Every structure is written in C-alpha cells, then in structure tokens.
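Engineer: need a structure here:
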Amino acid sequence: MNTAEMNHFQDIYDALDHGQTDEAMRLICQEQQKTEHSAELYYLQGKVFMKLSDWGNAISCFLKSEEIEPEGPARQCRLMLTEIMDFYNKDMYNQ
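Structural biologist: Coordinates of the predicted model:
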C-alpha cells in the first residue's frame, strides 16, 4: 500500500479505528462502485469482516486482495485467520 492509497482511504481507516464497521463498509462499497478490483479495498473489507467475527467472508476478501497484490498485507491477515480456525483443543471436546 502506498501513501496515496492510504490517504485516499483515510476515512475508511478512521471508521475502522473507531469501531464503526457499518460506516467503514458503507465507504468501502461506495469506493468499490468507482474502483473495481482494488487490493486495498478488498483488504479493508476483510478487516471489517474480521471485526464482525465473520471469518469466512474475511478470508474471501483477503484472498481476492492477494490475487491482485500477492505480497500485500492481506496475505498476513489470511494466514493468521487460517491458523486460528485450524487450531482446536482436543481436550475441550472430551470433558
């Protein structure tokens, strides 16, 4: 992500930082109508889904972002979520 993109999407980052997921998603959808296939927008959308604990949609957004920008920040988020979802404690199920 470059500085110009960060500044362009600053309102979305601010909404995310303040936990305003509805506002962030509204702004993302608004930007997606103007700009198709933006790795940064898919990444941000994935971050919103993460905050909403919607892991499947978050991973899908991160994958779309990775297709466009393979070495972008979405890859790290997707790997983290995959690790979390793959983890389980067998002892919890045998109590």
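Engineer: only C-alpha atoms for contact and neighbour calcs from this point on.
Structural biologist: Noted.
Engineer: just the helices in this structure please.
Structural biologist: 3-8, 10-17, 21-34, 39-51, 55-68, 73-86, 90-93 (DSSP state H).
Engineer: which one of those helices is the most hemmed in?
Structural biologist: Most buried of these, by mean neighbour count (mean count of other C-alpha atoms under 10 Å): helix 39-51, with a mean of 23.
Engineer: who are the packing partners of that one?
Structural biologist: helix 10-17, helix 21-34, helix 55-68 (3 or more C-alpha pairs under 8 Å, 6 or more residues apart in numbering; DSSP states H and E).
Engineer: and this one, so I can compare the two:
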Amino acid sequence: MNSLQIIQQLIDNKKFAEAIGMLTEQINDTVAGGDCNDKAELYFLRGKLLWRIGEHSRAMTDYAYASELDPSSPAIKALEQARDIAGFFNPDLYNP
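Structural biologist: Next up is the predicted model:
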C-alpha cells in the first residue's frame, strides 16, 4: 500500500491531523527539483484537509503553492473559490 492510499484511509477514518502530518512529511521529503506535479498534488490535498478542519488561511497558502508548481492544478479553482468566500465574509454584519 503506498503512502497516498494510507493517507486516504486516514481521511476516511476522520484522522485528519495524522493525514496532514503524513502529507507534510511527504512534501518535505520531495526532493527539490523533483516532479513539481507530485508536490503540487500533495499541497493541494493538504490544503483540502486544512480547509475541511477550518484552517482556511493555511489552506489558501497551500492552494497558492500548488498553483505555482502546477498551473493546471485544480488548486487554482480551489484558491479562487476560497478567496471568494473570504471576500464575502464580513464579521461586522453579524455583530451590529
């Protein structure tokens, strides 16, 4: 079983912190100058998990890294949507 399958199992079992930790290890272990698409996919996956647990700022950072590494990554759309959501949120509307 490869590491992405293990990470998917952790996600399925709602062990998000462990999955994020494994993704971080994978990102750090990816050799500089290696396949940018693989690293972009890892950043995108970690960003999706971070978004899911409410760490939106960190998720947007990962989406941005992924989109820089791979211009055809789905992270570009995710970053666009995250920015739209962040731009819509206005705490003053909820606290008159």
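Engineer: residue 85 of the first structure is nearest to which of the helices and strands packed on helix 39-51 of the first structure?
Structural biologist: helix 55-68 (8.4 Å; C-alpha to C-alpha).
Engineer: contacts only, for residue 79 of the second structure.
Structural biologist: 60, 63, 64 (C-alpha atoms under 8 Å, 6 or more residues apart in numbering).
Engineer: list the contacts for the first one?
Structural biologist: It refers to residue 60 of the second structure. Applying C-alpha under 8 Å, 6+ apart, the residues near residue 60 of the second structure are 47, 79, 82, 83.
Engineer: surely the first one and residue 62 touch.
Structural biologist: Yes - because the distance of 5.1 Å satisfies C-alpha atoms under 8 Å, residue 47 of the second structure is recorded as touching residue 62.
Engineer: how much space separates the alignment partner in the first structure of residue 17 of the second structure from residue 68 of the first structure?
Structural biologist: Aligned by TM-score structural alignment, residue 17 of the second structure pairs with residue 22 of the first structure. According to C-alpha to C-alpha, to the nearest Å, residue 22 of the first structure stands 25 Å off from residue 68 of the first structure.
Engineer: then residue 62 of the first structure?
Structural biologist: Counting by C-alpha to C-alpha, the gap from residue 62 of the first structure to residue 68 of the first structure is 10 Å.
Engineer: now residue 19 of the second structure. Nearest residue, chain neighbours left out?
Structural biologist: Spatial nearest neighbour of residue 19 of the second structure, excluding adjacent residues (C-alpha to C-alpha, 6 or more residues apart in numbering): residue 7 at 5.2 Å.
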